[in-house]
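> only geometry, no sequence info:
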C-alpha cells in the first residue's frame, strides 16, 4: 500500500506581527481538518518593508487605531489571550535567529519555541526583543540557555534568516502572515478561511 504524503503549506511569519499570532491560533484546527502540514518560516518583515517601501501603520493613525481594535477582536474571537507587547512593534530578529538555531537539530522544538515566544509576547505582553527574555523561553523548554546564547547569534542562524527573507522577497511576500500553497499566496490570518475553501475546491 502506498503511504499517503501529507501536503505542506509554507507559513511565513514575523514574531513582531500581531496578525501572525492570531493566525497561529488557527493552524492546528486547519491542519487537522484538511490533512495538511504547515512549514514554519519566520522572516524579517522589517527587511521586506525596506525593500518594498512598506511600513507598519502608526498606532495613532486611523488605520493604526482600527488595527489595534481588530487584532484584539480577532484574538478574542478564537479564545486567544491578548496583551499588546511593549514596545510594539519590536525587534523580532533575535527570536527568529533563535528559531533557526533550534531548528538546525530539532524542527519540532523550534515550533514549540515559536509558540512560547508568541504566548509570552502577545499573551503576557513581554518584550521578546530582549535576549534575556528569549533565553528565558529557551530555558523553560528545557534547552541549554548558554548554548543557545551563542548559537542564536552565530553565523549559521544569521545566514538562515537572511536566506529565508531573501526567498520571501523573491516569492512576492510583502507582509505577515502569508501562506504559500503550490505557488498561490494568501495574505493575513483572515485569509486562512479562503485558503481552506481553495483547497476544498481542488486548488492543489
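Thanks, I have the structure now. Because the structure is a prediction, the values reported are computed rather than measured. Numbers count the residues shown, from 1 in each chain.

> going forward, measure contacts between C-alpha atoms and count neighbours the same way
Will do.

> let's verify the spatially closest residue to residue 131 that is not a sequence neighbour: helix, strand, or coil?
Using Cα to Cα, 6 or more residues apart in numbering and skipping residues adjacent in sequence, the residue nearest residue 131 is residue 94, 7.0 Å away. Per DSSP: H, G, I helix; E, B strand; the rest coil, the local secondary structure of residue 94 is helix.

> likewise for residue 186?
Looking at residue 186 with three-state DSSP, the answer is strand.

> what's the burial count for it?
Residue 186 has 20 neighbours, counted by other Cα atoms under 10 Å.

> would you agree it is in contact with residue 179?
Yes: contact criterion Cα atoms under 8 Å: residue 186 and residue 179 qualify, at 5.1 Å.

> rewinding a little: list the contacts for the residue nearest to residue 131?
Residues near residue 94 by Cα atoms under 8 Å, 6 or more residues apart in numbering: 129, 131, 134, 152-153.

> distance to residue 70 and secondary structure added to the residues you listed, as a markdown table?
Output for the contacts of residue 94, formatted as a markdown table (distance: Cα to Cα, whole Å; DSSP: H, G, I helix; E, B strand; the rest coil):
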| residue | distance to residue 70 | secondary structure |
| --- | --- | --- |
| 129 | 24 | coil |
| 131 | 29 | helix |
| 134 | 27 | helix |
| 152 | 33 | coil |
| 153 | 35 | coil |
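
> take the one below as the second:
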C-alpha cells in the first residue's frame, strides 16, 4: 500500500515481480501459511496487522479462508507486471481481500478491480489465462526461491540484498536509493 509513494519520494524505481507463496511454503514442508501452522505466531501476526493498518489509516480484516486462493490474482498481476496500472491493481486486490473480505479468486471481481485500476480487463484476463503467463508465473516462483524469498512482502535490491516485511520497507528504499545514487 505504501511502496510507490516511498519509492517516488526517494527516486527509486520499482520492478514488480508477482509470485505465489504456496509453492515456496510447500517446498519448506508447510501445507498452509506459517501463521496458520503456528498458532501463537498467527495470533500475533493478526494483532500486529490490525495495529499497523490502524496506524496507516487502512481497514483490515483477516479474510476467510486465510490464505485465500490467489492464483488468478497472481496470474493477472504477472500479466500486467510491466504496466502502469500494476500498483493500483495490487492495492485494489489487497483492499478487496484484507479490508472487504472478498474472494480474490472470482474472475468478475478481478475484472472490476482491473477496470478500477484503469486496465483493459478483457485482454488482461485473457493474458492471465494464457500458457505464456502460466509458464511465466511458475518461473517467477522459481526466481523468488532462488533470491531467498520466503514471505511477502519482500524487496530485493539490484545487488541482490533481500528485505522482508512491511517493517523493512523504509530500510529497503533507503538502501536502494544509496545503490542508485
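Perfect, thanks for sending it. These numbers were taken from a predicted model, which means no experiment stands behind them.

> ok so, going back, report the buried members of the contacts of residue 94 of the first structure.
Among these, the ones that count as buried by 16 or more other Cα atoms under 10 Å are 129, 134, 152.

> now the strands for the first structure?
Taking DSSP state E to define them, one finds strands in the first structure at 7-13, 36-42, 178-181, 184-187.

> mind checking how far the last one is from the chain centre?
When you say that, I think you mean strand 184-187 of the first structure. Centre-to-centre, strand 184-187 of the first structure and its host chain are 15 Å apart (Cα atoms, centre = their mean, to the nearest Å).

> counterpart of residue 101 of the second structure in the first structure?
Here residue 101 of the second structure is matched to residue 125 in the first structure, going by TM-score structural alignment.

> wait, that match touches residue 86, no?
Yes: under the criterion of Cα under 8 Å, residue 125 of the first structure lies in contact with residue 86, with a separation of 6.4 Å.

> compare neighbour counts for these two and give me the winner.
The residue with more neighbours, out of residue 125 of the first structure and residue 86, is residue 125; 17 against 14, by other Cα under 10 Å.

> okay, the strands of the first structure, which one's buried deepest?
strand 178-181 (a mean of 22; mean count of other Cα atoms under 10 Å).

> and that one, what other elements does it pack with?
Packing partners of strand 178-181 of the first structure (3 or more Cα pairs under 8 Å, 6 or more residues apart in numbering; DSSP states H and E): strand 7-13, strand 184-187.

> turn these into a markdown table, columns for distance to residue 34 of the first structure.
A markdown table is the format used below for those (distance: least, Cα to Cα, whole Å):
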| stretch | distance to residue 34 of the first structure |
| --- | --- |
| strand 7-13 | 9 |
| strand 184-187 | 17 |
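
> quick one, helices of the first structure?
Using DSSP state H, the helices of the first structure run over 18-34, 45-52, 62-77, 93-103, 107-118, 131-140, 145-151, 155-171, 192-200.

> can you tell me what sits against stretch 145-156 of the second structure?
Here stretch 145-156 of the second structure has contacts from 21, 24-25, 160, 162-166, 169, 172, using Cα under 8 Å, 6+ apart.

> and residue 150 of the first structure, what pairs with it in the second structure?
Checking TM-score structural alignment: residue 150 of the first structure goes with residue 126.

> so how far is residue 157 of the first structure from residue 52 of the first structure?
According to Cα to Cα, to the nearest Å, residue 52 of the first structure stands 24 Å off from residue 157 of the first structure.
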